[in-house]
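Student: sequence below, structure please.
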Amino acid sequence: MPVLDWLLDSDPAIRWQVLRDLVHAPAEVVAAERARVVNEGWGARLLALQGEDGQWAGGACFPARSSNWRAENQGQPWTATLPTLQLLRDVGVDPRSDRVRRAVALVRDHCRWEHAGQPFFSGEVEPCINGRTVALGIYFDQHVDGVVARLIGEQLEDGGWNCEAENGSVRSSFATTINVLEGLLAHERATGGSAESIAARRRGEGYLLERNLVRRKSTGEVVNPAWLQFSFPTRWHYDVLRALEYFRSVGDVPDSRMDEAIDLLRSKQQPDGTWLLE
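Tutor: Here you go, the predicted model:
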C-alpha cells in the first residue's frame, strides 16, 4: 500500500493532518475531517476519560495518590491531566468545539498541581512543566502570561532552562529547554510576544544549536544515544526529531548546525517511505 494511502486509512486524528500537510486538500475538507476528532476515534476516547472532578486519572501531572502505580514501581502511567491534554493537542482536537471548551473549563476550575495546589493554568515551579502549560494554555485559549514571565526570569546563563535549577544546577537541560521553547513559540505566535520573550526564545534556540541538537558543547560527544531514536508521544522527553520539528515550526532557513540531525532523520527512512517507532 502506498504510504499516503496507508496514512489516510487511519484515525481522524491522523487523516486531517495528512490532508492538510501532504494532500494539501481544501481548507473546508481539512476542517470537516478535523471536526471528527472530537466525536470519533482517539480524540473522543481521551475526552470520555475525563473525570467528574475535571481531571484525568484524578491528578494534574500524576494519577491520584490512591492509584497503585507507585507501590508497584511501574513508573509513571501518563494518564493524568497534563499528558492527556498534550495528547489531545497532538491529535488536533478542535479547541473551539463546545465539547472541548467544557472539558478545559473543568480543568481550569478544578485541577490543581500536586506541588502546592496551584491552579493548572497558573503553572507550578518546574520549567519543563510550565513550558508545556504555556503551550496548552495557548492552544486551549487560557491566560498564561504569568507563566511566561516566570519562564523568562528563570533562563540560565548558558541560554537554556533546567528543572534542577531550584536545587542549584547552573547548566541547562536539553529536555527542559525544548519544553520551554515550544511554549514560548506558541505564546509568541498567539500574542506577538514581547521583546523579552522573543530574546529568551532565541537564546534558548542558540543553546540547542551550539550543541548541534544532540552533543555536549565541552567534548562533542552525543549526550544521550536515546535521543537518536524517534518516539511518540514525547511528553517531557527530548529527542532529535522533536528538536527538528520545533525548528521546522519556527520557519527560519535551516541552520547548518542542524545538518547532522537532518541527515540522521533522512537515514532512518525505510525503503517503503515510512519511519519506524523506535
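Student: okay, CA-based contacts and neighbour counts for the rest of this
Tutor: Will do.
Student: if I look at residue 252, how far off is residue 246?
Tutor: 11 Å (C-alpha to C-alpha, to the nearest Å).
Student: the two: which is more packed in?
Tutor: residue 246 (17 against 8; other C-alpha atoms under 10 Å).
Student: OK, contacts around that one?
Tutor: residue 182 (C-alpha atoms under 8 Å, 6 or more residues apart in numbering).
Student: repeat that with 10 Å
Tutor: Residue 246 makes contacts with 178, 179, 181, 182, 185, 205, 240, as judged by C-alpha atoms under 10 Å, 6 or more residues apart in numbering.
Student: structure for this one too, so we can compare:
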Amino acid sequence: MAVSDSVLEWLLEADPALRWQVERDLAHLPPPVWEATRRRVSSEGFGARLLALQEPDGQWAGGAYFPGDFDFHGPEAAEGAGQPWTATTWTLNTLREWGLDAGALDGTARLLADNSRWEYGDLPYWGGEVDCCINAYTLANGAWLGADVSGIGQWFIDHAMDDGGWNCEWVNGSGRASFHSTLNVLRGLLYYEGATGGDDELRRARKAGEEYLLRRHLLWRLTTGEVVGPWATSFAYPFRWQYNALRALDYFRCAALHDGMPPDARLEEAVAVVRAGRHDDGTWHQGKTLPGRVWFDVDVPPGRPSKWLTFYAARALEWWDAARGGR
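Tutor: The predicted structure is shown next:
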C-alpha cells in the first residue's frame, strides 16, 4: 500500500475535489462511490466557490490570462511579485483538473468565444496565442468544454523544437526546448487526445516530447548531467506552470495508462526523488509556493503536511511499485 490506513483516512477528509480522486486511485472504491463524490465538486467546497466567481460574460477576474485590472507596469508586475492566478485560463485549468463535469459550465465556451480576448495581440480566446504553455491550457480546456481548438493542435506540430520539446521563449529566438514548457504541452496534448481521440501526427509529437524528458531522466541536463534546476526537486501545490519531478511523474503515469504501456525504466531516478520526499509521518510536506494573487487558498502553508502532494506522490509510487515489482 502506498499510504498507511491513518494517512488514507486523513486524505479522505479532503474537499470533494480531492476526495473523489483519493477514493478512486488510493482507496480503490467502486465507481458509484467516487463518481457520487465527484458530482459534489460543482455544489460543495472549492469547486462550488470557483464556479460562483464566474462573471456573466463567461470570464473570471475580467481577463483571459491576467485579471482585467492587472497593471502591466505596476508593482504586481515587478520581478518576484508573482503572476496572478485568478483569471479565466487559470480558473478553468483548476476546475478541469479537479474533475468538474463540463456540464456545470454549459455555455461557457460560447461566452468566451464572444467576450474573451488574449492580452497578447487581442487574439480570440479559442484560437490561442504565441505562448506554448497558454496554448496547451487552451487546447485542454477547449476539448473539455467542447470548443473547436483543432487549430491549436496543428500549432504544436508546427512549433516543436528540433530536440522534440517546446519552449515558450521561441518567439524571442530560443531554439532549445524547456522542461517547463514541454511538460505543459504534453499535459495539454494528452488531455486533448483522451477527449477527442487526437490523430497520428499529434501522437507522434507527444511521443517526441516525452522522449525529450525521458532522455534526461526527468531531472538532468543532457550536456552536464547536473540537476536542471532546484525547482525540479521541490514540490508545492498548486503546481501552476512550474516543472518538478512529481508533476512530471504524474504525467507519465497518466500517459502510460492511456497508452496501455508499462512505466519507462528511465523514470526510476525521478521516482527515487519523489520517494525521498516522504516524511516520517507518511506524508509529503508543502514546499515554497509560487507567489501571486489567488481567489482562496486550497492547500496548507509551506512546511505543513499537504494532502494534495501526498495524494499525487502516493498515487505515482503505487503505480510504479505495482508495475515494477515493489520498491
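Student: so can I have JSON lines of the contacts of residue 246 of structure 1 showing neighbour count, distance to residue 112 of structure 1 and secondary structure?
Tutor: Shown next, in JSON lines, are the contacts of residue 246 of structure 1 (neighbours: other C-alpha atoms under 10 Å; distance: C-alpha to C-alpha, whole Å; DSSP: H, G, I helix; E, B strand; the rest coil):
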{"residue": "178", "neighbour count": "26", "distance to residue 112 of structure 1": "24", "secondary structure": "helix"}
{"residue": "179", "neighbour count": "27", "distance to residue 112 of structure 1": "20", "secondary structure": "helix"}
{"residue": "181", "neighbour count": "27", "distance to residue 112 of structure 1": "24", "secondary structure": "helix"}
{"residue": "182", "neighbour count": "22", "distance to residue 112 of structure 1": "22", "secondary structure": "helix"}
{"residue": "185", "neighbour count": "23", "distance to residue 112 of structure 1": "25", "secondary structure": "helix"}
{"residue": "205", "neighbour count": "20", "distance to residue 112 of structure 1": "31", "secondary structure": "helix"}
{"residue": "240", "neighbour count": "23", "distance to residue 112 of structure 1": "32", "secondary structure": "helix"}
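Student: between the residues you listed, which sits nearest residue 12 of structure 1?
Tutor: Nearest to residue 12 of structure 1 among these is residue 182, at 24.4 Å by C-alpha to C-alpha.
Student: what does the closest one align to in structure 2?
Tutor: Mapped onto structure 2 by TM-score structural alignment, residue 182 of structure 1 lines up with residue 187.
Student: same check, this time on residue 248 of structure 1
Tutor: For residue 248 of structure 1, the residue aligned by TM-score structural alignment is residue 253.
Student: got it, and residue 206 of structure 1?
Tutor: The equivalent of residue 206 of structure 1 in structure 2 is residue 211 (alignment by TM-score structural alignment).
Student: for residue 104 of structure 2, which non-adjacent residue is spatially closest?
Tutor: residue 42 (6.6 Å; C-alpha to C-alpha, 6 or more residues apart in numbering).
Student: now stretch 201-218 of structure 2: buried residues?
Tutor: For stretch 201-218 of structure 2, burial by neighbour count (16 or more other C-alpha atoms under 10 Å) applies to 202-203, 205-206, 208-214, 216-218.
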